[in-house]
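*Asks:* give me the fold of what follows.
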Amino acid sequence: MFKIGIIGCGRIVEEGHAPAFKELIKDVNVVALADTAIERCEKIGGILNVDRAHWYTDYTEMLKKEKLDFVDIALPHFLHEKVVIDCANAGVNIISEKPLATNLKEVDHMLKAVEKNEVILAVLHNYRYQPAMKKAIEITKAGVIGTRFIIRSEGLGGSHYAGTGAYDPDWRTKQNMAGGGCLIDNGYHNIYISRELMGADVVSVYARVNTYYHKIDVDDSAFLLLKHSNGGTTSIQIAWAVKAGGQGVNEVHGKLGSIFFGREGKPLGVFLNEKGTWEYPDVSAIPQNSFTGIFQDIFYAVEKGEKVPTDGYEARRNLQIIMAAYESARKEKVVKV
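*Replies:* Modelled structure (predicted):
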């Protein structure tokens, strides 16, 4: 059983990580919590039955006093670099929320510390584990819809994912804390999902990134065209600027068929060109909480001595594409990645 210490006990831990750890009670034991706001330790401690004696307002104390197999880091982006390096230097394996950092230089510092100390670094690309998405990835990898050539990924909303009042609910809207806006936060997911579903990496990006509606110093709207190494194209549209909400669109088109998410009220629909019919795969057996699935795969990989689902280098690659998109928007031209 792995002993876990959580660093950062905010909303994403309360709504995602903690419920996942409760589901994996046979495999993991959360033994310690660290957050600058003690009331957040109290909240998460109540959910996970972590005794008050193991709550810390300084994570470095936790690293000194607790015997941990992993830390789970869920902090604002700008704090990741120092915390990851401190944990690596303490010889503790690391699970981190995405993005790994606000820029590539910070990531490289982290990777150097991880290599030097020979610890594991896994990054939570958890949308791959949403039930319909997990099944769709399996279908594409099996070649059911053939070579993919178009992906549409569109989600327009009216605001960011707010943090808890114990810290700063709006840190995602501040450049010095988040490193960007809806693109680095929401769009990060769209990009790694498109790479997975296309089965080919991104080789260039053209982007329009703007702040249309909110009075914030980060982007609230982003529109991307990604060219993949197989010649395929992904279109991504994301926003915090549309109060009414937009029509969600998630489609994958291949030479043998197509995949739609949310068609006719079903989580997943598969159209086969040769048959001219729709099929609706059952996804009910897949864990509903995407964090449960990715945590499960991380711990399984470690037990077997295998590579974790998303290591630091894969996370760096995804952030590199994000940075290229911001550059494309500034220069108003296609940027190779």
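*Asks:* when you work out contacts or count neighbours from here on, use the C-alpha atoms and nothing else.
*Replies:* Fine.
*Asks:* burial measure for the closest residue to residue 124 other than its chain neighbours, as a count.
*Replies:* Nearest-residue entry for residue 124: residue 97, 5.2 Å, with adjacent residues in sequence omitted and distances by Cα to Cα, 6 or more residues apart in numbering. Neighbour count of residue 97, defined by other Cα atoms under 10 Å: 20.
*Asks:* one more sequence to fold, the one below, so I can look at both together:
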Amino acid sequence: MSKLRIGVIGCGSIAKYRHLPEYAANKAVEIVAVCDIVEERVNEIAKVYQAKAYTDYKELLKSEQLDAISVCLPNYLHAPVSIDALNNGLHVLCEKPMATSQEEADAMIEAAKKNGKKLMIGHNQRFVRSHQLAKQLIESGAIGKIYSFRTAFGHPGPEGWSVDGRESWFFEKEKAYIGAMGDLGVHKTDLIRYLLGEEITEVGAFIETSAKGNTDVDDNAVCALKTESGIIGTLAASWSYTAKEDNSTIIYGEKAILRLEDNPTYSLVVQYTNGEVVNYELGKIQSNEEGGQNTSHVIDHFVSSIVEDKEPLITGEEGMKSLAVILAAIKSNETKTIAKVFE
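*Replies:* Okay, here's the model as predicted:
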């Protein structure tokens, strides 16, 4: 079978550390073209992967016979570039958050449908082993009724991770639209929806810019969430966890408490109400820190969904529902009211 011909648009850190090496490691794939507006950067990447370099994504879409692309661009470009690619008959893997508005997300989903192409959003937390095992335990009834949850994602900020450091687009409101909530919070709304198997319907949020100077994007947020069945919990997203990353989730159930990525040795700890404790050593979560899981599984899943013509785990619709929670949180903070996720 001929290999899938892949293009990667945007050659910043997420492409450099995740998409490109993971495509290169997948035997079903050939990286054909790469694109970035910084010529020096794209030429360097093109050399590493023996791909053709472009500085204009429209030129890439027009010139190459591709099967699929990864969109690894600033948030405000996710929708227009994904839609162009879908309209050019390509499958699309888009980084999160999928868009900056409900309208954009709907337009992306519509373009995928119209062109009969796959649209997947890169929510890698669904592929973490502790998260998958926790979902199985919840679904099996072993935890009983879920009462509450607490989830957090925080680190010192994108300047330590982004290829452009403090000059990164992450800190520019027009390009990022949302800060820590879009970078980290959307991961956790997606995870909670995935674990609990139900939608979040209401949000109350406090969202601040408190840790970073010279920017008007949010860097610290705490939200109260309520699901359709009435489970309540909190979500924190922050670029102000200055010493160490926190990527933990705790699920409080009738028969047990699940602690996910909360213990340095055991990625899942199950504390049963009868006193029994089960520790699962499942390897480290994929993170920006050294020693994190070396694959996100996102790329392999996207590739196999195309090769086997299966629906990806995180479709455009799924990405949109996770984004909608973040948009509701922003609305809640602005109006100082509890916001409904889907009006």
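*Asks:* mind checking the TM-score on these two?
*Replies:* Superposed pair, TM-score by TM-score structural alignment, normalised by the length of structure 1: 0.90. Supporting alignment: 330 aligned residues with a Cα RMSD of 2.4 Å.
*Asks:* tell me the centre residue of structure 1?
*Replies:* By Cα atoms, centre = their mean, the mean C-alpha position of structure 1 lies nearest to residue 125, the distance being 3.6 Å.
*Asks:* thought that residue was touching residue 311?
*Replies:* No - using Cα atoms under 8 Å as the test, residue 125 of structure 1 is too far from residue 311 to be in contact (9.8 Å).
*Asks:* mutual contacts of those two, please.
*Replies:* Counting by Cα atoms under 8 Å, 6 or more residues apart in numbering, residue 125 of structure 1 and residue 311 have no common neighbour.
*Asks:* picking up where we left off before, and the residue nearest to residue 124 of structure 1? What does it align with in structure 2?
*Replies:* Counting by TM-score structural alignment, residue 97 of structure 1 corresponds to residue 95 in structure 2.
*Asks:* over to residue 250 of structure 1?
*Replies:* Under TM-score structural alignment, residue 250 of structure 1 pairs with residue 249 in structure 2.
*Asks:* now do the contacts for its match.
*Replies:* Residue 249 of structure 2 touches 149-152, 259-262, counting by Cα under 8 Å, 6+ apart.
*Asks:* mind running it again at 7 Å?
*Replies:* 150-152, 259-261 (Cα atoms under 7 Å, 6 or more residues apart in numbering).
*Asks:* and the counterpart of residue 146 of structure 1 in structure 2, how far from residue 303 of structure 2?
*Replies:* Residue correspondence to structure 2 (TM-score structural alignment): residue 146 of structure 1 is matched to residue 144. Distance, residue 144 of structure 2 to residue 303 of structure 2, by Cα to Cα, to the nearest Å: 36 Å.
*Asks:* more neighbours, these two?
*Replies:* Counting neighbours by other Cα under 10 Å for residue 144 of structure 2 and for residue 303 shows that residue 303 has the greater number, 21 against 15.
*Asks:* and the more buried one, what's its match in structure 1?
*Replies:* Residue 303 of structure 2 maps onto residue 299 in structure 1, by TM-score structural alignment.
*Asks:* do residue 329 of structure 2 as well
*Replies:* Using TM-score structural alignment, residue 329 of structure 2 pairs with residue 325 in structure 1.
*Asks:* what does residue 75 of structure 2 give?
*Replies:* Aligned partner of residue 75 of structure 2 by TM-score structural alignment: residue 77.
*Asks:* now do the same contact list for its match.
*Replies:* 99, 101-102, 177-178.
*Asks:* try residue 333 of structure 2
*Replies:* Counted by Cα under 7 Å, 6+ apart, residue 333 of structure 2 has contacts 205-207.
*Asks:* one more time with 8 Å
*Replies:* 204-207.
*Asks:* what kind of secondary structure is it in?
*Replies:* helix (DSSP: H, G, I helix; E, B strand; the rest coil).
*Asks:* what number of residues lie near residue 278 of structure 2?
*Replies:* Residue 278 of structure 2 has 12 neighbouring residues, counting by other Cα under 10 Å.
*Asks:* how far apart are the helix or strand hosting it and its match in structure 1?
*Replies:* Assigned by DSSP states H and E, residue 278 of structure 2 belongs to strand 277-280. Following the fit onto structure 1, the mean deviation recorded for strand 277-280 of structure 2 is 1.9 Å by mean Cα distance after the TM-score superposition for structure 1.
*Asks:* circling back: how near is the match of residue 97 of structure 1 to residue 201 of structure 2?
*Replies:* From residue 95 of structure 2 over to residue 201 of structure 2 (counting by Cα to Cα), the distance is 24 Å.
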